[in-house]
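**Q** What would the 3D arrangement of this be:
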Amino acid sequence: MEIKIGVQHTSRELVVETDESVDDVQRRVTEALSGDGVLALTDSKGRVTLVPAARLSYVEIGGGVSGQVGFRS
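**A** Presented below is the predicted three-dimensional model:
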């Protein structure tokens, strides 16, 4: 699943591919925003992306990877 994260004062969005469920991602975003903490997401290759909750503009959850072209490692 693809997650797009908008960060304040940044012209580009972060895109994270994860194997987590929509419910898990929503829970993490809600917890980070309610506690004014850090949103931590692990991508499908095991890398962790950290974003301060105070800098989040938006989080778009969903989409997929259908129609990808090229090799995946």
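
**Q** can we go C-alpha only for contacts and neighbour counts from here?
**A** OK.

**Q** Can you show me the helices along this structure?
**A** 22-34 (DSSP state H).

**Q** want to put them side by side, so please do this one too:
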Amino acid sequence: MEVKIGIQYAPRELVVETDESADSVEKMLADAVSADGVLALTDTKGRRVIVPASKVAYLEIGSSNVGAVGFRS
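**A** Modelled structure (predicted):
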């Protein structure tokens, strides 16, 4: 699943491809904001992305089919 994170005062968004579900990512963000903590996601290659929850401007949760190339039958 593709997750785009907009960060305050940053000209570009972070794009993370993760195996987490949309509900799980949404809950992680809600928990991080309520605790004034950090949003920590692990991408499909095992790398961790950590963002202070107070700096998250928006979170766009996409489908896992983004960027599919080729013919479909």
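
**Q** Tell me how far the residue opposite residue 8 of the second structure in the first structure once aligned lies from residue 15 of the first structure.
**A** Applying TM-score structural alignment, one finds that residue 8 of the second structure aligns to residue 8 in the first structure. For residue 8 of the first structure, the distance to residue 15 of the first structure (CA to CA, to the nearest Å) stands at 15 Å.

**Q** cool, and residue 44 of the first structure?
**A** 12 Å.

**Q** Repeat that for residue 55 of the first structure.
**A** 16 Å.

**Q** Same check on residue 63 of the first structure?
**A** To residue 15 of the first structure, residue 63 of the first structure is 11 Å away according to CA to CA.

**Q** So residue 53 of the second structure sits against residue 28, correct?
**A** No. Counting by CA atoms under 8 Å, residue 53 of the second structure does not reach residue 28; the two are 10.0 Å apart.

**Q** what number of residues lie near residue 48 of the second structure?
**A** 12 (other CA atoms under 10 Å).

**Q** just to revisit the earlier point, give the contact list for the match of residue 8 of the second structure.
**A** For residue 8 of the first structure, the contacting residues are 55, 56, 57, by CA atoms under 8 Å, 6 or more residues apart in numbering.

**Q** before we move on, what about residue 2 of the first structure?
**A** For residue 2 of the first structure, the contacting residues are 15, 16, 17, 18, 61, 62, 63, 64, 65, by CA under 8 Å, 6+ apart.
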